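Novice: got a structure for you, letters missing:
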C-alpha cells in the first residue's frame, strides 16, 4: 500500500542526509594559507586549523629564534582564521538551505508539528 506522504518524507530525509555528507566533504577539503608581509613564512592549515604546511624563505635566517617563532605562530593564526571563515561560510550556506528545505516541508503539510496534519 503506497503512502505518498511517507514516500515524500523518506525522499526528503535521504536528500538531507546527502546534503549533510556534502557538508562534511566540504569541511574536509578546507585549507587556509597565509604569508607574512615579507613572504618569509608561509603557513598552510586544514579546516580544523591544524598546521599541514610550513615554508620558510632564506630571510628566516636573519631572524632570531624568538622572532621566527612569533612570525610562524602569527602567520599560522591568519591561515587558521581564513580556514575558519571558509568553514563558517559553508555552515551558513548549509543552514540557510536546510531552513528553506524545512520550510518547504511545512508548506507541503509534511512537518510533524504542522497543525494541519492533525
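Specialist: In hand now; what should we look at? All values derive from a computational prediction rather than experimental measurement.
Novice: use CA for all of it now, contacts and neighbours both
Specialist: Noted.
Novice: check which helix or strand the residue most central in space within the chain maps to.
Specialist: Among the residues of the chain, the one closest to the centroid is residue 87, at 2.5 Å (Cα atoms, centre = their mean). Assigned by DSSP states H and E, residue 87 belongs to helix 65-107.
Novice: putting a second one here so we can go through both:
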C-alpha cells in the first residue's frame, strides 16, 4: 500500500524501469544451434525469428529433403533454446513482484 502520491509515482516508475529492463533483455536474446553434421548453423532472436544462417560445405552431401530436415530441425532447436531463455527472464521478472 502506498501512502502518498510520491510513493505511488516512485512505485510505478520502478515497475516501468523493470519492464523496460525485461524488454531490453528479451530483445537481446540470441540463440545459436549447429546441426550435428556441422552443415547448418541457425541463429534466432528471443521471438524465435531467424536472424542468422550459415552453411558449411557439408550441405553438398545432403539431398534436398535432408537439407530441408536439417535446416528446420536446427532452427527449431535454436528457437527452443531462445524461448527457454525468454521464459527464464519472464519468470525472474514475475518473482520480483510488482
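Specialist: Cool, got the structure. In this text, all values refer to a predicted model and were calculated from it rather than measured experimentally.
Novice: coming back round to it: so what does the helix holding residue 87 of the first structure touch, helix or strand wise?
Specialist: For helix 65-107 of the first structure, the elements it packs on are helix 4-29, strand 31-35, strand 41-46, judged by 3 or more Cα pairs under 8 Å, 6 or more residues apart in numbering; DSSP states H and E.
Novice: could you redo the last one with a cut-off of 10 Å?
Specialist: The contact analysis (3 or more Cα pairs under 10 Å, 6 or more residues apart in numbering; DSSP states H and E) places helix 65-107 of the first structure against helix 4-29, strand 31-35, strand 41-46, strand 51-56.
Novice: compute the inter-axis angle for that helix and helix 4-29.
Specialist: Using axes from the mean of the first three to the mean of the last three Cα atoms, to 10 degrees, one finds that helix 65-107 of the first structure and helix 4-29 are set 170 degrees apart in direction.
Novice: contact partners for residue 52 of the second structure?
Specialist: 30-32, 41-45, 75 (Cα atoms under 10 Å, 6 or more residues apart in numbering).
Novice: between which two of those is the distance greatest?
Specialist: 41 and 45 (13.7 Å; Cα to Cα).
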